[in-house]
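1. Okay, sequence plus prediction incoming.
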Amino acid sequence: MTHLTDLTADVVLPCLDEAAALPWVLEHIPVGWRAIVVDNGSTDGSADVARSFGATVVHEPRRGFGAACHAGLLASDAEYVCFCDCDASLDPGLLTGFVRQVALGETDLMLGRRRPQGRGAWPAHARAGNLALSRMLRRRTGVTLRDLGPLRAARRADLLALGITDRRSGYPLEMVVRAADAGLRVTEADVPYRPRTGRSKVTGTWRGTWHAVRDMRAVLSRPPAQSLRRTSTAPDTVPNAPAEAAK
C-alpha cells in the first residue's frame, strides 16, 4: 500500500519558447516527481534547457495548447498526472497538496484558483474572459468554479477515459466539462499567481484572448457525451510515444 508521503506523479508542462522560465519551474517540481516538458515547436532552445534539468522531453509538432497537453498525458505513466504552465506564473510544488486530495478520495479533478500576486499578474481582459467562461460552464454543467486555472491534478485513467478531443485552447475547459458529464468531482483551491516570464501566447493580447474564448465556447456548445465512464478500458501504455528521456 502506498503511503501518502510516498505519492508521486508526472507533471505535464506544455511549452512554446519558455527557455527563460523553465529553470525556475523545473527547480520547483516536487522531489521524486517526473517533469514532462512538451515542446510545441520552440525555437529558443527550450528543449535543451529542459533536458539539462533532467526533464523528459516530448516533441509535439501539431501546434496548439491542447495538442501539447494531450501529448504529455499520453507520454505519462504515473497513476496521478498534473498539469502546470511553464511560464513561472504558478508553483508546481503546490501540486503535492492537489495529488494528496485526489489520493484521499476528496476530489477527482483538482484545479488551482489563481490569486494574482502583484501588478500585471492577470490582465483585465484575461480575467474578464475567464469570468464569462466560468458562468457558461455553470449553466452547461452545474459546476461552480471561479477559475479555469491550468494548475490541476487527477488520476491518469480518469483523464484518458474522458476522451478529450480539443487540441487548441479549449482543452482545459473540455477536461472540466467532460469530467462533470462523467460524474467526477471537480473542486478548486486558491493558489498564488505571479506575473509570468515573457508574454503569454494565449492571453497576452485581446486577439489571443478572443481566439481562446471562441475555442472554449465551441466546447460548451457540444452536447454531453453519453458514453463517458469513470475508468478507461484502454491500455495505459501508448505505443511509439515520442518521449525523449534526459540523460
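-> Received the coordinates, thanks. Numbering: from 1, shown residues only.

2. Only C-alpha atoms from now on, for both contacts and neighbour counts.
-> Noted.

3. gap between the top helix by length along the chain and the chain center?
-> Looking across the chain with DSSP state H, the single longest helix is helix 124-141. With C-alpha atoms, centre = their mean, to the nearest Å as the basis, helix 124-141 stands 17 Å off its chain's centre.

4. Now the residue nearest the centre of the chain. Nearest residue, chain neighbours left out?
-> Closest to where the C-alpha atoms of the chain average out (C-alpha atoms, centre = their mean) is F83, at 3.3 Å. In space, and not counting its chain neighbours, F83 is closest to V12: 4.8 Å by C-alpha to C-alpha, 6 or more residues apart in numbering.

5. okay, now the one you found: neighbour count?
-> 30 (other C-alpha atoms under 10 Å).

6. With P123 as the reference, measure out to it.
-> Taking C-alpha to C-alpha, to the nearest Å as the measure, V12 falls 25 Å from P123.

7. got the contact list for the residue of the chain most remote from its centre?
-> Centroid-distance maximum for the chain: M1 at 27.7 Å, with C-alpha atoms, centre = their mean. Listed by C-alpha atoms under 8 Å, 6 or more residues apart in numbering, M1 has no contact partners.

8. For L160, see how far away it is.
-> Counting by C-alpha to C-alpha, the gap from M1 to L160 is 24 Å.

9. Likewise for G198?
-> Relative to L160, and taking C-alpha to C-alpha, G198 is found at 32 Å.

10. of these two, who's got more company?
-> Each of G198 and L160 has its neighbours counted (other C-alpha under 10 Å); L160 has more, 20 against 14.

11. in the chain, which spans are strands?
-> 10-15, 34-39, 56-59, 80-83, 109-116, 152-155, 186-193, 243-244 (DSSP state E).

12. Take this one as well and set it beside the first:
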Amino acid sequence: MTTTVVAIIPALNEEDAIDGVVRRLLAELPQLTTVLVVDNGSTDRTGVRAAEAGAQVVSEPRRGYGRACLAGVRAARGADVVLLLDGDGADDTSEARTVLEPLLAGRADLSVGARVAADREAGSMTTQQLLGNRLAAAILRRKYGLAVSDPGPMRAIRREALLAMAMSEMSYGWTIEMTAKAARLGLRYVEVPVAYRRRAGRSKVGGTFRGSVGAGISILRSLWRYRNWGPAGTA
C-alpha cells in the first residue's frame, strides 16, 4: 500500500529561500504528494514565492513556530506521514529522503535529522543554540530515556500519531514537546545524521538575544511540563 507523504514548512518572511526549498523538495522526493507552506504572518512575498514554486500555501497569521506547524498538520488531510522542515534553506533537502526512510521502512515512528558537527556549516548555529541543544538532548536522554543527540527541526512522523499528542506548544517548544511525548507514548525514536547550512537572512532565534532567550525558556519549560505526560493528555 502506498504511503502518502506531505511536507510541511512553517515560514515567516522567508522569501529569499522558500522557493528554492520547495522546488528542491519536489524534485528530490518522488514520495511527496504535496508541499504545504504555512505562511505565518509574513510581511514579504513568502506566500507568493512558495505558490509560484509549486507549494500549497496555508495562512496562519497568528505568530508562533508551533502554531504554524500545527496549522500545517491539520491541513495535511489524507497524509499518512508528515515531513517537517524549516523554510530558511538551512535544512539540506537532499537528505529529507534519509529522514523519511526509517518511517517508510517501518523501523521508526519518529525520525529526526541530527545535525552532526562534521557536516554542519560554520556559522549555521550560534554558540547559544549549540549549548541549548546539548542541554535539551541531555535532559531527553536522562529524564525521557531517548537516545537524542540533537532535537533538530527536520523530522518525519505519522500524522495520526502527531495528532494524538494533542500538541500545545505554540512557539519554539514544539519540537521538544513532540520528542518528549513520543517517549511517553513509547514510540520508536530514530536519529539519522544530516548536514546543516547557514540560513538565508537573519535568524529569528539565534540572531537576537531576545530570540535566543525566548527559545531557551520555551524549550526548558516544555521539558519540565511533559515529564509526567500520559496518553490522556494530562501533564
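-> Perfect, thanks for sending it. As the structure is a prediction and not an experimental result, all values here were calculated from the model.

13. Can you pull the TM-score for these?
-> TM-score of the superposed chains, computed with TM-score structural alignment, normalised by the length of structure 2, equals 0.90; 225 aligned residues with a C-alpha RMSD of 1.6 Å.

14. mean shift between the longest helix of structure 1 and structure 2?
-> When structure 2 is overlaid, helix 124-141 of structure 1 sits 1.2 Å from its aligned residues on average, using mean C-alpha distance after the TM-score superposition for structure 1.

15. buried stuff in that helix?
-> Judged by neighbour count using 16 or more other C-alpha atoms under 10 Å, the buried positions of helix 124-141 of structure 1 are A126, G129, N130, L131, L133, S134, R135, M136, L137, R140, T141.

16. now stretch 54-63 of structure 2
-> G54, A55, Q56, V57, V58, S59, E60.

17. Quick one: map P92 of structure 1 onto structure 2.
-> The alignment partner of P92 of structure 1 in structure 2, by TM-score structural alignment, is T93.

18. Now do the contacts for P223 of structure 1.
-> With C-alpha under 8 Å, 6+ apart, P223 of structure 1 has no contacts at all.

19. thinking again about what came up before, which residues are in contact with the residue lying closest to the match of P92 of structure 1 once chain neighbours are set aside?
-> Take T93 of structure 2 and drop its neighbours on the chain: the residue closest to it by C-alpha to C-alpha, 6+ apart is L25, 6.0 Å away. Contacts of L25 of structure 2 were listed using C-alpha under 8 Å, 6+ apart, and they are V35, T93, S94, A96.

20. Among these, find me the one that's closest to T208 of structure 2.
-> T93 (25.8 Å; C-alpha to C-alpha).

21. could you list every residue that touches the closest one?
-> T93 of structure 2 makes contacts with V21, R24, L25, E28, as judged by C-alpha under 8 Å, 6+ apart.

22. Which members of those residues occur in helices, if any?
-> Judged by DSSP H, the subset of the contacts of T93 of structure 2 located in helices is V21, R24, L25, E28.

23. which residue packs closest to the second one, ignoring adjacent ones?
-> Same thing as R24 of structure 2. Closest to R24 of structure 2 by C-alpha to C-alpha, 6+ apart is T93, at 6.6 Å.

24. A88 of structure 1: neighbour count?
-> Residues near A88 of structure 1, counting by other C-alpha under 10 Å: 23.

25. Now do the same contact list for it.
-> A21, L22, W24, V25, R194, P195, R196, T197.

26. In structure 2, which residues correspond to the longest helix of structure 1?
-> Going by TM-score structural alignment: helix 124-141 of structure 1 matches residues 127-144.

27. Enumerate every residue touching the nearest residue to P116 of structure 1 once chain neighbours are set aside.
-> Here the nearest residue to P116 of structure 1 in space, its sequence neighbours aside, is Y193; by C-alpha to C-alpha, 6+ apart that works out to 4.6 Å. Taking C-alpha under 8 Å, 6+ apart, we find Y193 of structure 1 in contact with S89, L90, R114, R115, P116, Q117, A121, W122.

28. Grab the nearest non-local neighbour of the counterpart of L185 of structure 2 in structure 1.
-> Using TM-score structural alignment, the partner of L185 of structure 2 in structure 1 is A182. Closest residue to A182 of structure 1 in three dimensions, ignoring its sequence neighbours and counting by C-alpha to C-alpha, 6+ apart: L228, at 5.4 Å.

29. Tell me how far that neighbour lies from H125 of structure 1.
-> To H125 of structure 1, L228 of structure 1 is 34 Å away according to C-alpha to C-alpha.

30. Number of residues surrounding R222 of structure 1?
-> 11.

31. Contact partners for it?
-> Here R222 of structure 1 is in contact with no residues (criterion: C-alpha under 8 Å, 6+ apart).

32. any idea how far it is from E174 of structure 1?
-> Going from R222 of structure 1 to E174 of structure 1 by C-alpha to C-alpha gives 10 Å.

33. V38 of structure 1 now?
-> According to C-alpha to C-alpha, V38 of structure 1 stands 19 Å off from E174 of structure 1.
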